[in-house]
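I would like to see how this sequence folds:
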Amino acid sequence: MTRIFTQSRLLLTALVSLYIVAFLLWQHSTTGVPAHHLLHDPELPAISNWWGLLILPLATWCLTTLINKKYGLCYPKKVWLQLGAAGLYALIMTLLFYAGYMTLVSLLAVPFILFVALFFPVYQAPFLLAYVVVSSAGFGAFIPTLGGFIFAAMAYVTYHFIRPIPLWLFTQLTTKNT
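Alright, predicted model coming up:
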């Protein structure tokens, strides 16, 4: 039992697994387990929240494996802060969506991620993991996983290919002035 607390991957996978089981059992016993349409369009297929039983533990295990390769078995404070920041972002977007501000969410979600990606590598595994897990409470597991990987790809391109352009211009301007 103490092994699970010394290894962050095992701890996170266990916590996410317990979370999704408890959440789905709660949904099943109250309102029933919903299904969500892609792009919130009834013409598109609906995907049941039951898929979260497979998607979330598997995604957690895979993403924490990537984190382990970079940081080791016990994560530093930086990783926990990244998880918290992305979780807070996902929570705010989910609450805004369910409060009826769907247009605001669609206007802010991608531009905000791309803006933040100019300064931070938000494509990394901790950000993606927290986004998927927290968003799954509002949208099931499939849609946030799909959207999260798309957001991560856009953030990767922004951080590695667009971000260097203003940095290069800034260095060029500062070297000419000296």
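
going forward, measure contacts and count neighbours with C-alpha atoms only.
OK.

which residues of the chain fall in helices?
Along the chain, counting by DSSP state H, helices occupy 2-6, 8-30, 52-71, 77-98, 102-117, 125-139, 142-157, 164-177.

Next, the second sequence, to be compared with the first:
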Amino acid sequence: MIDLPSGGIMPAVSVSDRRILFTLLAFGAEAGILAWEYLNGGVRSHHLLANPDLPAVSNWWGLLLIPLLTWWTMTQLRRRIESSAQYNAKGLAALAAFVCALVYGLALSLLFSHGSMLVDYAFFGLLAVALVLRLWHGEYLLGFVFGMGFVIGPVLPALFGAMVALFSWTVHTAWRVLWRKVRARRGLA
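This next block holds a predicted model:
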């Protein structure tokens, strides 16, 4: 155990060690999914916007994308945790965010694969969620990509998730700037 300056205790396993472990686990999970696909008819490719006239993206790209996304997520999480006095609370919040995004991605995948009319609501509902939650955090994107990856591979959900993350970051940043200006004008800052 390591004592933090804030009086908290951090487990002896460093976040960097966890970053390597989680990246290897993510790589293994993606390799397992691709092995299953390969043995059951071949690794699939998915057309952009589900339009056969547009280029197809192979699920093989997941072997590169998923580990990179996991590494980035763990690096981002490490920075947030190290700047906080609440080490355990930040870790649990990140885990909860990952699980919620995973479930959302799985639900969206199931709706899409069954041709449900609800897929449009779930798809655009993510933009409404982006107004409230900080979806630019890596754990949301990683969970979403893992959840959707079973049906349409990891690349297309990563592209869509990146757009949602950018939208969320833009809205939250604009709101923060506007709020600071309002507070400064009223003398509250």
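
which of the helices of the first structure is buried the deepest?
When those are scored by mean count of other Cα atoms under 10 Å, the highest mean neighbour count falls to helix 125-139 (a mean of 24).

angle of that helix against helix 52-71?
160 degrees (axes from the mean of the first three to the mean of the last three Cα atoms, to 10 degrees).

tell me, helix 125-139 of the first structure lands on which residues of the second structure?
Per TM-score structural alignment, the counterpart of helix 125-139 of the first structure in the second structure is residues 138-152.

so how far is the matching stretch off the chain centroid?
6 Å (Cα atoms, centre = their mean, to the nearest Å).

in the superposed pair, what's the mean gap between it and the first structure?
Compared with the first structure after the fit, stretch 138-152 of the second structure shows a mean deviation of 1.3 Å (mean Cα distance after the TM-score superposition for the first structure).

what's the counterpart of G41 of the second structure in the first structure?
Structural alignment (TM-score structural alignment) places G41 of the second structure against T31 in the first structure.

Over to W71 of the second structure?
Counting by TM-score structural alignment, W71 of the second structure lines up with W61 in the first structure.

residues in contact with that match?
W61 of the first structure is in contact with 9-10, 13, counting by Cα atoms under 8 Å, 6 or more residues apart in numbering.

at 10 Å what do you get?
W61 of the first structure sits next to 9-10, 12-14, 16, 55, 67, 129 when contact means Cα atoms under 10 Å, 6 or more residues apart in numbering.

what does V151 of the second structure give?
Counted by Cα under 10 Å, 6+ apart, V151 of the second structure has contacts 44, 46, 105-106, 108-110, 112-113.

now do T170 of the second structure
Contacts for T170 of the second structure (Cα under 10 Å, 6+ apart) come out as 131, 136, 164, 176.

will you turn those into a markdown table that also has distance to E30 of the second structure?
A markdown table is the format used below for those (distance: Cα to Cα, whole Å):
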| residue | distance to E30 of the second structure |
| --- | --- |
| L131 | 30 |
| W136 | 22 |
| V164 | 23 |
| R176 | 37 |
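
Closest one to A56 of the second structure out of these, please.
Nearest to A56 of the second structure out of the contacts of T170 of the second structure is V164 (Cα to Cα; 21.6 Å).

so what corresponds to L92 of the second structure in the first structure?
When the first structure is aligned by TM-score structural alignment, L92 of the second structure is paired with K77.

tell me the contacts of that match?
Neighbour list for K77 of the first structure: L83 [criterion: Cα under 10 Å, 6+ apart].

Relative to S136 of the first structure, how far out is the match of G41 of the second structure?
Distance of T31 of the first structure to S136 of the first structure, computed by Cα to Cα, to the nearest Å: 16 Å.

same thing with Y156 of the first structure?
In terms of Cα to Cα, Y156 of the first structure sits 22 Å off from S136 of the first structure.

again, but for P126 of the first structure
Shown here: P126 of the first structure relative to S136 of the first structure, a distance of 15 Å by Cα to Cα.

now S17 of the first structure
S17 of the first structure is 12 Å from S136 of the first structure, by Cα to Cα.

Overlap of the contact sets of these two?
Taking Cα under 10 Å, 6+ apart as the criterion, S17 of the first structure and S136 both touch 23, 52, 56.

Dump those to a markdown table, plus distance to P45 of the first structure.
Formatted as a markdown table, the shared contacts of S17 and S136 of the first structure follow (distance: Cα to Cα, whole Å):
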| residue | distance to P45 of the first structure |
| --- | --- |
| F23 | 23 |
| G52 | 16 |
| L56 | 20 |
